[in-house]
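Enquirer: No letters, just coordinates:
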């Protein structure tokens, strides 16, 4: 198979995946997540039910389509930080950039989407699970970046740092959702959360700013 043929096939797969996701989102917003079935999504996208589940093994993943990027986001920000930059500084920069870009991974998804999640026990539980997975990925990234040997009591340090850093990100994500559901405009939310984020990260600075497991280099 030629590279061109493989490229076209991959492009077709991405188009089909996006088509299914778009129709699923439309139905979820119109009917509610719990009330919408895989059969309805398949019919709307004009594909087989098996095609839907091949692309999205879990129904929740149809709604939370950015779940992979979400889980990897904090670990990637830490792994890609500059020489000598602390994990705290990298994650502060990551979050403020996400706010500037109004990124859905940071929580900017609009009122209808935020309301859909808040009204669905299944999606609320899945979102909590994704936050937990994001923290685990961050802990692994911090552990991989740690240099030198540690005593028995210090071995928990990467996990402790990840718990604090991920909790701050979770708090700010939930704050964006809270303000969205309160009917605030996107720009107003961004302005409010940027100030609150600065305060939150400043609170963490005394304990994590120079943490040996949180600094690259």
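Expert: Alright, I've got the coordinates. Computed from a predicted model, the values in this text were never measured in an experiment. Numbers count the residues shown, from 1 in each chain.
Enquirer: Could you use CA atoms for every contact and neighbour count after this?
Expert: OK.
Enquirer: gap between residue 168 and residue 192?
Expert: 15 Å (C-alpha to C-alpha, to the nearest Å).
Enquirer: between these two, who's got more neighbours?
Expert: A count of neighbours by other C-alpha atoms under 10 Å puts residue 168 above the other of residue 168 and residue 192, at 19 against 14.
Enquirer: ok, now which ones touch residue 71?
Expert: Residues counted as contacts of residue 71 (C-alpha atoms under 8 Å, 6 or more residues apart in numbering) are 130-131, 133-134, 137.
Enquirer: Just the residues you listed: which are in helices?
Expert: Using DSSP state H, the subset of the contacts of residue 71 located in helices is 130-131, 133-134, 137.
Enquirer: One more to weigh against that first structure:
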């Protein structure tokens, strides 16, 4: 399928995603260099070599430019549940995915000592408006995961409520683990040295979840 200009839909979408990344990368570079509040939208447009109207077609606010790299993770937990192997419980799949993330030093787990990742986390957690904006991403993640959990275990009359409550508990546990890992790394610990403790904490957290989330175990 092509648009009116004859551009294939797949190519159009790839160009769109490249523009998202170009603007976001330019914005983050400026935020890290000057501080979030010191950077204007005009500064970002200049750095990305786009007009302000073009910039606003992609992002509604500066905060979204900084947090764009989280967009791909909004439905990650839901995808893990839906793509799990036959016979694997949703909570087990999520635990294994988190542990694999620790092994890969995935920044989402907090166990990553790459200087660029650390700088971004300092920007994020040190900017109140970014922390507040993260709430929208968190809410959408919970909605995606709740839908996947309800599909996995419908649960009758209270199935939808059970899935929403479970999704909130699971994602809070993962964020708590990631924040703890990041704080240790920010304090000077090495990711390689902290993997064992991080994995033990993850297993403990998921063991606690299993005590109350039996339908997904």
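Expert: The structure has been received and is ready for your questions. Here the structure is a predicted model, which is why all the values come from computation and not from measurement.
Enquirer: quick one: TM-score?
Expert: TM-score of the superposed chains, computed with TM-score structural alignment, normalised by the length of structure 1, equals 0.83; 210 aligned residues with a C-alpha RMSD of 2.6 Å.
Enquirer: still on that earlier bit, by neighbours, which of the contacts of residue 71 of structure 1 wins?
Expert: Counting neighbours by other C-alpha under 10 Å, residue 134 leads these with 25 neighbours.
Enquirer: in what helix or strand does the residue lying closest to it once chain neighbours are set aside lie?
Expert: Counting by C-alpha to C-alpha, 6 or more residues apart in numbering, residue 134 of structure 1 lies nearest to residue 71, which is 4.2 Å off, once chain neighbours are set aside. Assessed by DSSP states H and E, residue 71 of structure 1 sits inside helix 67-79.
Enquirer: which bit of structure 2 covers the helix or strand following that helix?
Expert: Later in the chain than helix 67-79 of structure 1, the nearest helix or strand by DSSP H and E is helix 87-100. Counting by TM-score structural alignment, helix 87-100 of structure 1 falls onto residues 90-103 of structure 2.
Enquirer: All the helices of structure 1, residue numbers only.
Expert: Under DSSP H, structure 1 gives helices at 3-31, 38-45, 49-55, 59-63, 67-79, 87-100, 111-118, 121-145, 157-181, 186-208.
Enquirer: which strands and helices sit next to the second one?
Expert: For helix 38-45 of structure 1, the contact count by 3 or more C-alpha pairs under 8 Å, 6 or more residues apart in numbering; DSSP states H and E identifies helix 3-31, helix 49-55 as packing neighbours.
Enquirer: and the last one, which stretch of structure 2?
Expert: Put plainly, it is helix 49-55 of structure 1. Using TM-score structural alignment, helix 49-55 of structure 1 pairs with 52-58 in structure 2.
Enquirer: repeat for stretch 22-37 of structure 1
Expert: The alignment of stretch 22-37 of structure 1 onto structure 2 (TM-score structural alignment) spans residues 25-40.
Enquirer: Okay, buried residues for that stretch please.
Expert: Across stretch 25-40 of structure 2, burial judged by 16 or more other C-alpha atoms under 10 Å covers 25-28, 30-32, 36, 39.
Enquirer: Name the nearest residue to the spatially most central residue of structure 1, ignoring sequence neighbours.
Expert: When C-alpha atoms, centre = their mean is applied to structure 1, the residue found nearest the centroid is residue 70 (2.2 Å). Leaving aside its chain neighbours, residue 70 of structure 1 sits nearest to residue 105 (5.6 Å; criterion: C-alpha to C-alpha, 6+ apart).
Enquirer: wait, the one you found sits on residue 65?
Expert: No. Using C-alpha atoms under 8 Å, residue 105 of structure 1 is not in contact with residue 65, being 9.9 Å away.
Enquirer: out of the two, which sits in the more crowded spot?
Expert: When residue 105 of structure 1 and residue 65 are compared for neighbours, residue 105 comes out ahead with 20 against 16, by other C-alpha under 10 Å.
Enquirer: check contacts around that one.
Expert: 66, 69-70, 98.
Enquirer: one step back: I'd like the buried residues of stretch 25-40 of structure 2 as JSON lines, with distance to residue 87 of structure 2 appended.
Expert: Below are these laid out as JSON lines (distance: C-alpha to C-alpha, whole Å):
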{"residue": "25", "distance to residue 87 of structure 2": "41"}
{"residue": "26", "distance to residue 87 of structure 2": "44"}
{"residue": "27", "distance to residue 87 of structure 2": "44"}
{"residue": "28", "distance to residue 87 of structure 2": "42"}
{"residue": "30", "distance to residue 87 of structure 2": "47"}
{"residue": "31", "distance to residue 87 of structure 2": "45"}
{"residue": "32", "distance to residue 87 of structure 2": "45"}
{"residue": "36", "distance to residue 87 of structure 2": "46"}
{"residue": "39", "distance to residue 87 of structure 2": "50"}
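Enquirer: which among these gets closest to residue 128 of structure 2?
Expert: residue 36 (10.2 Å; C-alpha to C-alpha).
Enquirer: just wondering, since we're on the closest one, how far is it from residue 207 of structure 2?
Expert: 39 Å.
Enquirer: do the same with residue 82 of structure 2
Expert: Residue 82 of structure 2 is 21 Å from residue 207 of structure 2, by C-alpha to C-alpha.
Enquirer: Over to residue 107 of structure 2?
Expert: Distance of residue 107 of structure 2 to residue 207 of structure 2, given as C-alpha to C-alpha: 23 Å.
Enquirer: One more: residue 120 of structure 2?
Expert: 31 Å.
Enquirer: now residue 42 of structure 2
Expert: Relative to residue 207 of structure 2, and taking C-alpha to C-alpha, residue 42 of structure 2 is found at 49 Å.
Enquirer: Same check on residue 127 of structure 2?
Expert: In terms of C-alpha to C-alpha, residue 127 of structure 2 sits 33 Å off from residue 207 of structure 2.
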